[in-house]
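Chemist: Below: sequence and its predicted model.
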Amino acid sequence: MNISDQLSLTAKQQPDKAAYIFQDKETSYQELEVAVTKFASSLKQLGYGKGDHIALVVGNSPFFVIGLYGALRIGATVIPINPIYTVDEMSYILKNGDVKGVITMDVLLEKFEHMDAAIPGIRHYFVGETGGNPDWEQASLSGKMKPFTNAVGAGSLELERPELNDEDTAVILYTSGTTGKPKGAMLTHRNIYSNAKDVADYLEFTNDDRVIAALPMFHVFCLTVALNGPLMNGGTVLIVPKFSPQDVFTISQERKATVFAGVPTMYNYLLQTGDDMEETFKHNRLCISGGASMPVALLKAFEKKFDVIVSEGYGLSEASPVTCFNPLDRPRKPGSIGTSIKNVENRVVDELGEEIAPGEVGELIVKGPNVMKGYYKLPEETTVAIRDGWLYTGDMAKMDDEGYFYIVDRKKDMILVGGYNVYPREVEEVLYDHPNISEVAVIGAPHRDSGETVISFVVSDNPDLNEEQVITYCQEHLAKYKVPTSVEFLEELPKNTTGKILRRNLREKITQ
């Protein structure tokens, strides 16, 4: 079974039930099923088939849902990409991911015009109309562009589906790595289906649930917990195009939402702007937090103000992503990521890979049907990440006597900005390309609104180079949330005797 086939089954069982609501328009499971089948048919007519890679570069919208399930239905591999990525970031993924087709939006066509010539393998751009670019059909890509709605309309309901195996790659999620370049985690149909099913069952999703999808759908947290999970058990997805506290309050109240999923930053914004909104979540049975450890003080304050329960969980792209959640059948523990979900095993081990006693700190490792089959075109990286069937997360954790896990520290040096992962090496690689920068180190610093912010320390032989110039340079090559908010110039970076940069010394500088 795979999620696209599951959608067909649900559409037969409850054809008239709302699958999703977007901008006050309800789309039933049967209507979604028809659109998915017809889009899949169009892709097939255009020569796409099993194993082809199709990028999904759209915001939270029906384009994403139909595009995802339609591509999967013909056996294509979907590569979701953050729409706010720069041309440099996006073109790398499109090239490395061997993408042949792109599902995108009219407002993003300018980016693709800049990179199309460098990526000759792309055959078509399926363009979703948002109204934000009325002249989009005049773009220089006209020979490759196809309106998304036309592609759906041109399809047939007579679709011969390919035979899909559980181990066929369904989705490739690009996540930054130690090399500074993103690496693609290959998730199979089994990975995607099993995690969506196990999460839906663990969180007790039913067809009565109305789940707010305000997290970005291209991120695996939203993809599994707020999209595939609810659709797996016949629920309704309430699509929020872009997170804003007011939009969440409004849709929660008007649509009587039962579940909200977000990162701690979102909860902080909702708490700070939620005056006179205490009744907003009165129909809500559960709030889900992930992406970063949620401060206990924030968790308690949010629960008290809105009279809801917040269940914290844990996951990573390589695990589709969820491995832990606080259980619903007994009191959750503030500060804990919960216990292992169904069919997934978590352990805390020492440097030799041996399981350690409760209360001791070690590396969290994971095993289950949700664990990726490897990194795309990176066999050596795969061997390092997966050993004897266990995925080594790189996160330091501990477990208590009742099987609850606690993250002690995030992956070494990773920075979390507004729920997005920023890996210092990726920013450093960009800065190292600057002709006047000889050394650089990037760290994270606490930030009241975004959780953390990016700080860079630079060594330059050009006395005229200033902070504004460095930041402007980064803005040309990095997504907004990865750009340093401040730059400090040093004569040299602190290092140990082997030449390794001492990041802890740099962190001490910003706390002084």
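Modeler: Done, it's in. In this text the structure is predicted, and so the values were computed from the model without any measurement. Numbering: from 1, shown residues only.

Chemist: switch to C-alpha atoms for all contacts and neighbour counts from now on
Modeler: Will do.

Chemist: List the contacts of Ile407.
Modeler: Residues counted as contacts of Ile407 (CA atoms under 8 Å, 6 or more residues apart in numbering) are Ser293, Ser336, Ile337, Asp395, Met396, Ala397, Lys398.

Chemist: Please produce a PyMOL select command covering the buried subset of the residues you listed.
Modeler: To isolate the buried ones among the contacts of Ile407 in PyMOL, judged by 16 or more other CA atoms under 10 Å, type:
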select buried, resi 293+336+337+395+396+397+398
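
Chemist: now, which of the contacts of Ile407 lie within strands?
Modeler: Among the contacts of Ile407, DSSP state E puts Asp395, Met396, Ala397, Lys398 in strands.

Chemist: As CSV, the residues you listed with distance to Glu278 would be great.
Modeler: Converted to CSV, the ones in strands among the contacts of Ile407 look like this (distance: CA to CA, whole Å):
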residue, distance to Glu278
Asp395, 36
Met396, 36
Ala397, 35
Lys398, 35
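
Chemist: And here is the other one:
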Amino acid sequence: MKTPFTPLEAALRTFAVHPERPAVVDGTLRLTYGEFAGQISKLVQLLHQRGLQAGGHVLLIAPNRFDTLLAFHAVPLAGGVLVPLNPAFDDDGLNVLSRHSDPQLALVAQAHLERVQATLNDLGIPVIPLCTEHDLNPAWQDFVPEPLTLPDTLDENAPISINYTSGTTNAVSADPKGAMLTHRNVFVNNVNMLYHLNLRPGHQYLHAIPMAHGNGWGCVWSVTAAGATHVMLRGPEDLRSTVEDGITHLCASPSMMGSLADPASASALPRPVRIMLAGTSPRPGMIGALQSQGFEVLHGYGLIETSAILTITDLYEEKTVGPDARIVARQGHPMLFGGEIAVVREDNTPVPHDGVTPGEIVIRSNTVMKGYYKNPRATRRAIQDGWLHTGDLAVIHPDGRMDILDREGDLLKIGGQPISSVQIETVLYRHPSIREAVVVASRTASGDQPVAFVTLHPGAQVQGREIVSFCTPHLPEYALPRRVQIVSELPKTASGKVLKHVLREQVKEKRAALSAD
């Protein structure tokens, strides 16, 4: 017998087995899993009443709130495909992607409805407002809860969601990339997250990552599968207090954890908190700083196209290497069912496991997307001969752990010598005044020149020439930054990644870049 792989099956089990356990905490709102299931049933009925058909797309634009979590369960249980867009996308991005995704219905937070209302009106898309002033949305409260079941038409190879990559809004009108993640993709990702995070009933998971970004790295469903409690983060300023108030697990990007890892505000946690760091490489010292406070740090790597996290340096591996946070800073091995991951040269031959030779990360896994929605050319570029080509550069160490270097376009070639921007950034982070550091290339006729953009810790005062002098003993002369720009903030995507193309444009136009001398 064969039944479809889907994360919804585990959710239905939790509703049946743990109806009295706490399911959701969102401000003053508290719901058990029995009550949560009742709200899901009501929203499913409303979606059908509003015309949702099997396989129909449902646009979702909302912050991390209870209504948003509800949609991640109700839409696929109603037979639909969720299209979550991060509210942090700019207005042009939201409107272009709203058109591109071909929705039948839209679930939009009232605070963001005005931004896309004209487009949705033009498309004739019915809108259900979310995140109202009510704890329980009155739009579906008139319905009577009914037993929840899997849709009759469920196909494990059909999309459960279409997730637009955060970089697409940079040129979204030309080449939008909506990764079609299938029920099977997300099911395997759920198993990986449940195993490595070790989620169980009674645990409290904090949704710090936007649910709209890679489905909260899959945790919108894996927390439910575990019978753990979903806790909503109301704002970044509440991160420390919320983490200290009973949280046991969270996922976050290094940029989100910057304030908690700052020595000036560090404090011991009242209990251990397991955290999955991913998204970008953490700055040197961050992992050790978090560990010293009581965080149990897992470090992962993945893409939207791989249903989020795919590789990990796990807690067991940490204990085998002692306090050496440099090992944890590597992105590790494939997760339990991560599939095959290789680092290859341009001719697709594997690089040696020497920790030095760079190559492109390629992936063959059950978590790799079905393809990009309505973009076959981008799909063909990404998936070649059964392997997903990521465009990310890495090395493999003798112990088999992968270590991310750069995106292909971020590798600098100076005087014929290749050097990763991360190698230069690592040295910059050793300076006690530097909070964040990013290096991009200034393209010249004679080759690349490294240009550094840095932010400083509060109260720090330092000049560009001092930073270059600090780097001199630690880098070859050709790799020293030729300019250092001290800025108050770095431009970032909705998911916290630095927008290097914005910085490259500033360098190209010679705007604001201060000479190091």
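Modeler: Thanks, I have it. Values in this document were obtained by computation on a predicted structure and should not be read as measured data.

Chemist: Just the buried residues of stretch 421-429 of the second structure, please?
Modeler: Buried residues in stretch 421-429 of the second structure (16+ other CA under 10 Å): Ser421, Val422, Ile424, Glu425, Thr426, Val427, Leu428, Tyr429.

Chemist: what does stretch 355-363 of the first structure give?
Modeler: Going by neighbour count (16+ other CA under 10 Å), the buried part of stretch 355-363 of the first structure is Glu355, Ile356, Val361, Gly362, Glu363.

Chemist: cool, stretch 101-112 of the second structure as well?
Modeler: Ser101, Pro103, Gln104, Leu105, Ala106, Leu107, Val108, Ala109, Gln110, His112.

Chemist: Check stretch 30-39 of the second structure too.
Modeler: Leu31, Thr32, Tyr33, Gly34, Glu35, Phe36, Ala37, Gly38, Gln39.

Chemist: try stretch 196-203 of the second structure
Modeler: In stretch 196-203 of the second structure, counting by 16+ other CA under 10 Å, buried: His196, Leu197, Leu199, Arg200, Pro201, His203.

Chemist: Tell me how far the residue most central in space within the first structure lies from Val57 of the first structure.
Modeler: When CA atoms, centre = their mean is applied to the first structure, the residue found nearest the centroid is His219 (1.6 Å). Here His219 of the first structure is placed at a distance of 11 Å from Val57 of the first structure (CA to CA, to the nearest Å).

Chemist: In the second structure, what range does the helix of greatest length in the first structure match?
Modeler: The longest helix of the first structure (DSSP state H) is helix 29-45. The aligned range for helix 29-45 of the first structure in the second structure is 33-49, by TM-score structural alignment.

Chemist: same thing with stretch 80-100 of the first structure?
Modeler: Going by TM-score structural alignment: stretch 80-100 of the first structure matches residues 84-104.

Chemist: Residues in contact with the matching stretch: which ones?
Modeler: 51-52, 56-63, 83, 112, 115-116, 119-120, 123, 125-126, 161-164, 169, 172-173, 176, 210, 212-213, 215, 373, 493-494.

Chemist: Mind checking which of those are buried?
Modeler: 52, 56-63, 83, 112, 115-116, 119-120, 125, 161-164, 169, 172, 176, 210, 212-213, 215, 373, 494.

Chemist: Which of the residues you listed fall within strands?
Modeler: His57, Val58, Leu59, Leu60, Ile61, Val83, Ser161, Ile162, Asn163, Tyr164.

Chemist: Save these as JSON lines, and put in distance to Val273 of the second structure too.
Modeler: Shown next, in JSON lines, are these (distance: CA to CA, whole Å):
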{"residue": "His57", "distance to Val273 of the second structure": "36"}
{"residue": "Val58", "distance to Val273 of the second structure": "34"}
{"residue": "Leu59", "distance to Val273 of the second structure": "33"}
{"residue": "Leu60", "distance to Val273 of the second structure": "30"}
{"residue": "Ile61", "distance to Val273 of the second structure": "30"}
{"residue": "Val83", "distance to Val273 of the second structure": "31"}
{"residue": "Ser161", "distance to Val273 of the second structure": "29"}
{"residue": "Ile162", "distance to Val273 of the second structure": "31"}
{"residue": "Asn163", "distance to Val273 of the second structure": "28"}
{"residue": "Tyr164", "distance to Val273 of the second structure": "30"}
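
Chemist: Closest one to Ala225 of the second structure out of these, please.
Modeler: Ser161 (17.8 Å; CA to CA).

Chemist: Check for me that Thr68 of the second structure belongs to a helix.
Modeler: Yes: counting by DSSP: H, G, I helix; E, B strand; the rest coil, Thr68 of the second structure is found in a helix.

Chemist: from what I can see it touches Leu59, true?
Modeler: No: between Thr68 of the second structure and Leu59 there is no contact under CA atoms under 8 Å: 11.2 Å.

Chemist: how much space is there between His477 of the first structure and Gln469 of the first structure?
Modeler: 13 Å.

Chemist: Same drill for these two, tell me which one is more crowded.
Modeler: His477 (18 against 12; other CA atoms under 10 Å).

Chemist: Thought Leu431 was touching that one, still the case?
Modeler: No: assessed by CA under 8 Å, His477 of the first structure is found out of contact with Leu431, at 9.5 Å.

Chemist: for the equivalent of Asp388 of the first structure over in the second structure, what are its contacts?
Modeler: Here Asp388 of the first structure is matched to Asp385 in the second structure, going by TM-score structural alignment. With contact set as CA under 8 Å, 6+ apart, Asp385 of the second structure has no partners.

Chemist: Helices of the stretch 51-200 of the first structure, start to end?
Modeler: Here the stretch 51-200 of the first structure has its helices, by DSSP state H, counting those that start in this stretch, at 62-73, 87-96, 109-115, 148-153, 189-202.

Chemist: Once aligned, what mean separation remains between the fourth one and the second structure?
Modeler: On the superposed models, the aligned residues of the second structure are on average 3.3 Å from helix 148-153 of the first structure, with distances taken as mean CA distance after the TM-score superposition for the first structure.
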